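Enquirer: this one's sequence-less:
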C-alpha cells in the first residue's frame, strides 16, 4: 500500500484495516486487492483518506491471469486422482472490478487492463516465481495433504505441449492480466457526465469522423 506524495511516498501494511492518514492527494493500492476479504471496504478506506479531487489508483491481477496454469492443473488432477481441488486464486473480471469504484463512492471511475505474456522454462520454474511473489495457494478450501507427484508431472508435460512460448518452443508461456483502476474523490469542480440524450452528434457519426 502506497500513500502520499511521490517521491516522499509512505508505504503502509496491506492489512484489512488500512493505516492511512487523511487528506492525501494520491493513494496507490498495488497488487494486494485480489487478496482482500472485502475489496470494496479496502477501496472505501482509500477513498476516505483522500482530499477532495484526490486520486485513487489500484492495480491487481485480472480474470485471465494464469489461465494456462489453471487449465493444466485442473486436467491433470482429474486425470490422475479423479477429483478436483482449488489451486489458483480466482481473479476478478475487469467489469466487476471497475464497478467497485462507484460502489466505494469514487467519481470518474475508469478500469483498463493489459495482458502480459511471460516466458518460463517449465511449470516448476513458474511455480518457483509465484512462490517468490507470495502468490502461492492460500485458499481456505485448498487440498490439505501433499499433492501426488504424478499430478505435477502430468501438468508440466501438458503445459509444454499446449502452451509453448511462440518464440521458443522449449519454454512455456504464462499470462498475467493486470487490471488498472482509477477513481477520484468527489469534488464540486470536477467535470460531470452529460444528461442522457443531450448529445449533439450520434456516436456512429463521431466514429466515422475519427476514421476519416
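Expert: Nice, thanks for sending it over. These numbers come from a predicted model, not from an experiment.
Enquirer: from here on, contacts and neighbour counts on C-alpha atoms
Expert: Fine.
Enquirer: what about the helices in this structure?
Expert: Counting by DSSP state H, the chain has helices at residues 39-49, 67-81, 94-103, 123-133, 149-162, 203-211.
Enquirer: which residues are in contact with the shortest one?
Expert: The one in question is helix 203-211. Residues outside helix 203-211 that contact it (Cα atoms under 8 Å, 6 or more residues apart in numbering): none are found.
Enquirer: so the strand ranked longest in the chain versus helix 123-133, what angle?
Expert: What stands out as the longest strand in the chain, according to DSSP state E, is strand 168-184. Strand 168-184 and helix 123-133 are oriented at 30 degrees to each other (axes from the mean of the first three to the mean of the last three Cα atoms, to 10 degrees).
Enquirer: center of this protein, which residue is that?
Expert: Nearest to the geometric centre of the chain sits residue 61, at 2.1 Å (Cα atoms, centre = their mean).
Enquirer: Would you agree it is in contact with residue 30?
Expert: No: using Cα atoms under 8 Å, residue 61 is not in contact with residue 30, being 10.1 Å away.
Enquirer: returning to that earlier point: quick one: which of the helices of the chain is nearest residue 2?
Expert: Nearest of the helices of the chain to residue 2, taken as Cα to Cα: helix 39-49 at 10.3 Å.
Enquirer: what's the offset of the closest one from the middle of its chain?
Expert: 16 Å (Cα atoms, centre = their mean, to the nearest Å).
Enquirer: Who are the packing partners of it?
Expert: helix 94-103 (3 or more Cα pairs under 8 Å, 6 or more residues apart in numbering; DSSP states H and E).
Enquirer: ok, and here's another one to check against it:
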C-alpha cells in the first residue's frame, strides 16, 4: 500500500524565496541574528556537556557560518547545506556517514517533518548525533493576538502552525532515534514597532510561507494591528517571545 502523502501546509517555492531573501538581508551589517546565535551557542554547549567530539559534521541552515567556524577550529570536517540553495530536506540526502548533524531553523517549515527526521538519521554514521533546533509552538504570541485583532470577525491564515515539545518527543520516537531528547527554551525580544518586528521576521526567514497565505492586510486592518501591537507594550516597547524547540537523538 502506498504511503499517505503529508498535508501541504507550506509552499516549497515560497519557503525557498523567503530563505533567499533572508540570505540577502543577512548580508547587511546590522542584520538581526539573535535566533541563529542562540541555536549555535546551544549546539556547542550540548556537545561540551556530552563530551562528544565528532570527526565530521553536516550543518543545515546556519546562515551565520559561526557553527562551521567553531567546529572547523576543533579539527572537525564540516559540510554545509542550505535549503535556499537547493538542499532538499524531504528527500534522501546525497551524502552520509556524519558523526554530527546540526539542523538550525529549518524544520519548522517542512511539510513532512517525520520524513525529514528519517533522512537526517540515515545520513548519520552509527553512533552519530542529530541536534535540530527551530521555532516552535508558543512563538510570537503577541503577533498572533495582533493579527486576530486586525482581521476582526474574519481571521485569515497568517502565522504558521508549530510543533510543541510533546509532539517533538513523539516524532523522535516515531523515527527511531536512540535516547531521544526534546526540550524548549524562550527567547524574548523587545520591539519599538510592528514594522520593526515584521522586518526582523523577514531577515530571520520567519515570514509567511503558508501554501494558503491569506490576503494582505488592508489599510484599516493594518492600523488596527499597529494599535494592538503598541497597546501590548510598555514605555514604547513591546516584548515578543520566540520559543526554540531542540530535538536530539542518536543513531545506534
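Expert: Received, thanks. What you see is a predicted model; the values in this text were computed from it and never measured.
Enquirer: May I have the TM-score of the superposed chains?
Expert: Once superposed, the chains reach a TM-score of 0.78 (TM-score structural alignment, normalised by the length of the first structure), with 177 aligned residues with a Cα RMSD of 1.7 Å.
Enquirer: just to revisit the earlier point, counting by contacts, list what the longest strand of the first structure packs against.
Expert: With contacts taken as 3+ Cα pairs under 8 Å, 6+ apart, strand 168-184 of the first structure sits against strand 50-61, helix 67-81, helix 94-103, strand 107-120, helix 149-162, strand 164-165.
Enquirer: Can you point out the buried residues in that strand?
Expert: Going by neighbour count (16 or more other Cα atoms under 10 Å), the buried part of strand 168-184 of the first structure is 171-184.
Enquirer: do the same with stretch 210-217 of the second structure
Expert: 210, 213, 217.
Enquirer: cool, stretch 73-82 of the first structure as well?
Expert: Applying 16+ other Cα under 10 Å to stretch 73-82 of the first structure flags 73-77 as buried.
Enquirer: Now check the second structure for the residue matching the residue nearest to the centre of the first structure.
Expert: Here residue 61 of the first structure is matched to residue 135 in the second structure, going by TM-score structural alignment.
Enquirer: where's the spatially closest residue to its match that is not a sequence neighbour relative to residue 79 of the second structure, distance?
Expert: Spatial nearest neighbour of residue 135 of the second structure, chain neighbours left out: residue 244 (4.5 Å); criterion: Cα to Cα, 6 or more residues apart in numbering. Counting by Cα to Cα, to the nearest Å, the gap from residue 244 of the second structure to residue 79 of the second structure is 24 Å.
Enquirer: Residue 145 of the second structure too?
Expert: If you go by Cα to Cα, the gap between residue 145 of the second structure and residue 79 of the second structure works out to 40 Å.
Enquirer: Equivalent analysis for residue 104 of the second structure, please.
Expert: Separation of residue 104 of the second structure from residue 79 of the second structure (Cα to Cα): 14 Å.
Enquirer: which neighbours do those two share?
Expert: Joint contacts of residue 104 of the second structure and residue 79 (Cα under 8 Å, 6+ apart) are residue 59.
Enquirer: what about those two, which has more around it?
Expert: A direct count of neighbours by other Cα atoms under 10 Å for residue 104 of the second structure and residue 79 places residue 104 higher, at 23 against 14.
Enquirer: What's residue 172 of the first structure aligned with over in the second structure?
Expert: Residue 172 of the first structure maps onto residue 238 in the second structure, by TM-score structural alignment.
Enquirer: Equivalent analysis for residue 207 of the first structure, please.
Expert: By TM-score structural alignment, residue 207 of the first structure lines up with nothing at all.
Enquirer: one step back: residue contacts, the residue nearest to the centre of the first structure?
Expert: 31, 34, 91-92, 176-179.
Enquirer: okay if I get the residues you listed as a markdown table plus distance to residue 125 of the first structure?
Expert: Converted to a markdown table, the contacts of residue 61 of the first structure look like this (distance: Cα to Cα, whole Å):
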| residue | distance to residue 125 of the first structure |
| --- | --- |
| 31 | 21 |
| 34 | 23 |
| 91 | 22 |
| 92 | 25 |
| 176 | 15 |
| 177 | 19 |
| 178 | 21 |
| 179 | 24 |
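Enquirer: how close does the closest residue to residue 18 of the first structure other than its chain neighbours sit to residue 105 of the first structure?
Expert: Counting by Cα to Cα, 6+ apart, the nearest residue to residue 18 of the first structure once its immediate chain neighbours are dropped is residue 45, at 6.9 Å. Note on residue 45 of the first structure: its distance to residue 105 of the first structure, by Cα to Cα, is 11 Å.
Enquirer: just residue 51 of the first structure next, same as before
Expert: Residue 51 of the first structure is 13 Å from residue 105 of the first structure, by Cα to Cα.
Enquirer: Overlap in contacts, those two.
Expert: residue 185.
Enquirer: what range in the first structure does the longest helix along the second structure sit on?
Expert: Across the second structure, the helix with the greatest residue count (assigned by DSSP H) is helix 34-50. Counting by TM-score structural alignment, helix 34-50 of the second structure falls onto no part of the first structure.
Enquirer: Give the full set of residues in contact with the closest residue to residue 60 of the first structure other than its chain neighbours.
Expert: Closest residue to residue 60 of the first structure apart from its sequence neighbours, by Cα to Cα, 6+ apart: residue 31 at 4.6 Å. Counting by Cα under 8 Å, 6+ apart, residue 31 of the first structure makes contact with 58-61.
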